[in-house]
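[1] For reference, the sequence and a predicted model appear below.
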Amino acid sequence: MASDTTNHPQLSKDLFGDDFAWGVSTAALQTEGSCDADGKGASIWDTFTQRTGKVLNGHKPDIACQFYDNYQRDIDLVKQLNIPNFRFSISWSRILPKGEGQVNQAGIDHYNRVIDYCFQQGIEPWLTIYHWDLPQALEDKGGWTNRDVVGHFKEFATICANSFGDRVTNWMVMNEPAVFTGAGYFLGIHAPGRKGLRNFLPAVHHAVLSIVAGAKVLRQLLPDAHIGTTFSCSHIEPYADKPRHIAAAKRADALINRLFIEPVLGLGYPTDELKALKGIYKYFEPGDEDNLSFDFDFIGLQNYTREIIKYSFFTPYLGASLVKAENRGVEITTMKWEVYPQSIYEILKKYNAYPQIRKIIITENGASFPDEVTGDAVHDKKRSDYIQANLQQILKAKQEGLKVSGYFVWTLTDNFEWAEGYHPRFGLIYIDFETQQRIIKGSGHWYANFLR
């Protein structure tokens, strides 16, 4: 089948260089299903999705994409799409059902089979240690607000390194901490559903300590590993060229784009721009300053859109609010995010300004549109165009000398999209969740042809 869009004549894989990493990203909770199989413990998302009204349409991740039982089928599709690198995460509660202590060997055996099958198919596995699925047993003890989580995460990272590090070279310690702390511990719209600054600030600090602790474990046990961690980021612009909107945009930028990367780079928390963050210091203990930063081999950036920010007297702590994309008359996705490819270029410029960052990889980028099956095909021209437009912006950045060394599409298959359930479809491959049938979308065919 032909792809649904015309390949831009100036856009070719060769222009990015031979050492540019091309891939696709997924996450355990979103794809695996089999939420209590083979000794797996409950995660916070298994619990959260049982609560009425928390997830769109009452959807649950119990079955998802059945990747746990049928991983070979989907890895075969990765190969069919000519994708050389496959990013996936390790479910903490499959390895440590209680989050600590007794190891579940069946979980380790499963991921060893997945890793081995990747290599068998000529695909390089990239492992994310933590992608938001904290064991419920640890949440019962305070989750990310409890400082003990740092030690438990270090234990989990150690088990992963010892179990998979003999074959896996590429590692990401943690996925998008700003999202799981902000949505899960401040706004309460993601698992575990906690709210307020008193939950958010300790969760942020303990997440940063855990990122560094996990990275140090990997460096010690796997000295030749390629170690990174990933951050969500959005290009921020003020609503108008007025001091109060400009100041509001700077505060939002501190929260969305700087809160995690700067301490990890040794620059501390951005408390000057965001005074409400100063409360984080009461969660410090002696020695924390030395355990907040790490020299990563690469930083993974995950960008989907830009945000327009205006001053808001009524928004506590931040004094800023989003001007919703659907109210701005711009093209939007089913997530109601603006389609704005220039954002990824601006983000690359922003993070290249940090001299401490050695290497940048785009570890997630993609779009959700209302896909429909026509016959035995899915013509998703908007997604193909979105990916190409973003690649144009990345190529522009690269040609200007900015650091960018890879691009991973989000995501392989349609999946469980957190609080949005199965409604948003981001995949290069369509899934009928009733039958689990797979259909490669036009965007998947385009990516396969591009990578060929």
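    That came through fine.

[2] can we go C-alpha only for contacts and neighbour counts from here?
    OK.

[3] Next one: the residue nearest to D380 when sequence neighbours are not counted from Y422, what distance?
    Spatial nearest neighbour of D380, chain neighbours left out: G442 (5.7 Å); criterion: CA to CA, 6 or more residues apart in numbering. G442 sits 20 Å away from Y422, going by CA to CA, to the nearest Å.

[4] These two: which is more packed in?
    Applying other CA atoms under 10 Å to G442 and Y422 shows that G442 carries more neighbours, namely 25 against 22.

[5] V378 is in contact with the more buried one, correct?
    Yes: the criterion here is CA atoms under 8 Å, and G442 meets it with V378 at 6.1 Å.

[6] Pasting the second one now:
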Amino acid sequence: MIAQFPADFIFGAATASYQVEGAAAEDGRTPSIWDTFSHTPGKVFRGQTGDVACDHYHRYGEDIALMKQLGLDSYRFSLAWPRIKPDDGPVNAAGLAFYDKLVDELLAAGIDPAVTLYHWDLPQALEDKGGWRERDTAERFAEYAAVAAQHLGDRVKRWITLNEPFCSSILGYADGVHAPGAQEGEGALKAAHHLLLGHGLAAQRIRSAVPDAQVGITLNLASVQQVSDEPADVEAAHRSLLIGNLIFTDPVLAGKYPELGKEVWAPITDFSWIGDTDLATIAQPLDFLGVNYYFPSRPKAVAHNEPDSGKRVASDLGFESLIHDGEYLTEMGWPVDASAFTDLLIWLRDTYGDALPPIYITENGIACPDVVGDDGRVDDQDRIRYVGDHLTAVSAAMDKGVDVRGYFVWSLMDNFEWARGYQPRFGVVHVDYDTLKRTPKASFDWFRNVIATHEVS
């Protein structure tokens, strides 16, 4: 099967500030929650940190040359909030100056910058005041967004407010496996709400500063596959859809929270902290929706003992994701199912109809067992197969009427993979973490051909 994409379809690659920049204490940058978390023993694989990462802060010119060689239409990257406005104090001019240089060199190379304002690196100074549990953090985020938009908006037109608020709130404040490492009930739900409130406030500030801006949000969404007709598994599927999708898609796209959420989380909160006008603020009109997809959700009901309400975490919903015997798993332990990607995009279209804006696939990719050959190259056929199959799945959704405008592979280069450290490799460019040498993989050449021909065969 040949998947053909329109001539104006955007092909890009993505990274995130803490995962690639390094220079963690240079030019006025202060610690983020990920600096604190990664330096806490036992939180990250082998105690690894983003102190150096890929040293993109000093090597961005080399990296842009690779992007130009790849033929990218656009590069999606995030700004490090602690570089620009580390706390309630003044703006850090040196931090803005780095992004000035990065944006200018991207434009000189013919690559459109797509900026994400928040990819999880909350200033530690704000976490010390309660972090995303507090409404004030949403206000501080809007202030930071305004600074960034006023400074870069003459050159940057595509803005993403948040990346994956599910991970920031549920993995960070409920499961405790991401920064700041909290395991809470109401606190995690407050974090999710205040992230979305921050999105709405930031969207307003960006549009005020940059009237011709394209503004969106990126959500990592689940394609939920019901595993049986047993009542418990049917309910598990509903709860999986709730926590993975609906608590974010419903407020952003429909201006409401799902009724099931009020029932499921009634034991841990009364939701009295949601302001009367919050949902109207959250449901700002979007120019696009960013969708990140990696694997399907197959929720299987599991027996669990209900703890005291004060100890229950928000993610304790009585299911686990099923893995089929013998199926291929990525290095992250994730099952591969490209057809579920098509299903997810069609679900969005069917669920939200005219309220759904155009979609960009802002992340999609695979960590696989990359092996450096004797010739120094990585022949990553698993990655080529995965990306090819998932691009074909996007094309299938487009053939069925879903308005998808672009695709950003995750990632441009191997980088710090959060709590997994440097073990998983997602890049189409190999990074030697001892020397920081960059080497394009076989997937780099393959993706370059896809970009040039707008075709996957």
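    That came through, no problem. All of these numbers come straight from a predicted model, not from anything done at the bench.

[7] how deep is V387 of the second structure tucked in, by neighbour count?
    Taking other CA under 10 Å as the neighbour definition, V387 of the second structure ends up with a count of 22.

[8] before we move on, which element is it in?
    Remark: V387 of the second structure resides in helix 381-399, with elements defined by DSSP states H and E.

[9] After that helix, which helix or strand is next?
    Heading C-terminal from helix 381-399 of the second structure (DSSP H and E), you reach strand 404-410.

[10] Wait, Y407 of the first structure touches I344, no?
    No: contact criterion CA under 8 Å: Y407 of the first structure and I344 do not qualify, at 11.3 Å.

[11] Which of the two has more residues huddled nearby?
    Neighbour count, other CA under 10 Å: between Y407 of the first structure and I344, I344 has more, with 28 against 25.

[12] The lengthiest helix in the first structure aligns to what range in the second structure?
    Taking DSSP state H as the criterion, the first structure has its longest helix at helix 197-221. Taken onto the second structure by TM-score structural alignment, helix 197-221 of the first structure occupies residues 185-209 there.

[13] Distance from the chain centre to that stretch, please.
    Offset of stretch 185-209 of the second structure from its chain centre (CA atoms, centre = their mean, to the nearest Å): 15 Å.

[14] Show me which positions of that stretch end up buried.
    Neighbour-count burial for stretch 185-209 of the second structure, counted by 16 or more other CA atoms under 10 Å, picks out 185-207, 209.

[15] what's the answer for stretch 257-266 of the first structure, then?
    Under 16+ other CA under 10 Å, the buried positions of stretch 257-266 of the first structure are 257-266.

[16] now do stretch 363-374 of the first structure
    Neighbour count says stretch 363-374 of the first structure has 363-369, 371 buried, by 16+ other CA under 10 Å.

[17] Can you tell me which of the residues you listed is nearest D432 of the first structure?
    Of all those, D432 of the first structure sits closest to D371, with 11.2 Å by CA to CA.

[18] what's the counterpart of the closest one in the second structure?
    By TM-score structural alignment, D371 of the first structure lines up with D370.

[19] ok, P125 of the first structure - contacts?
    By CA atoms under 8 Å, 6 or more residues apart in numbering, the contact list for P125 of the first structure reads 85-88, 115, 118-119, 168, 170.

[20] That one -> the second structure?
    Residue correspondence to the second structure (TM-score structural alignment): P125 of the first structure is matched to P113.

[21] The helix or strand where its match lies vs the first structure, average offset?
    Secondary structure assignment for P113 of the second structure, by DSSP H and E: strand 112-118. When the first structure is overlaid, strand 112-118 of the second structure sits 0.4 Å from its aligned residues on average, using mean CA distance after the TM-score superposition for the first structure.

[22] Quick one: the strands in the stretch 1-150 of the second structure, in order.
    Counting by DSSP state E, counting those that start in this stretch, the stretch 1-150 of the second structure has strands at residues 3-4, 10-14, 74-78, 112-118.

[23] between these, which gets nearest to K43 of the second structure?
    strand 112-118 (21.4 Å).

[24] Which residues are in contact with F248 of the second structure?
    165-166, 196, 219.

[25] All set, thanks.
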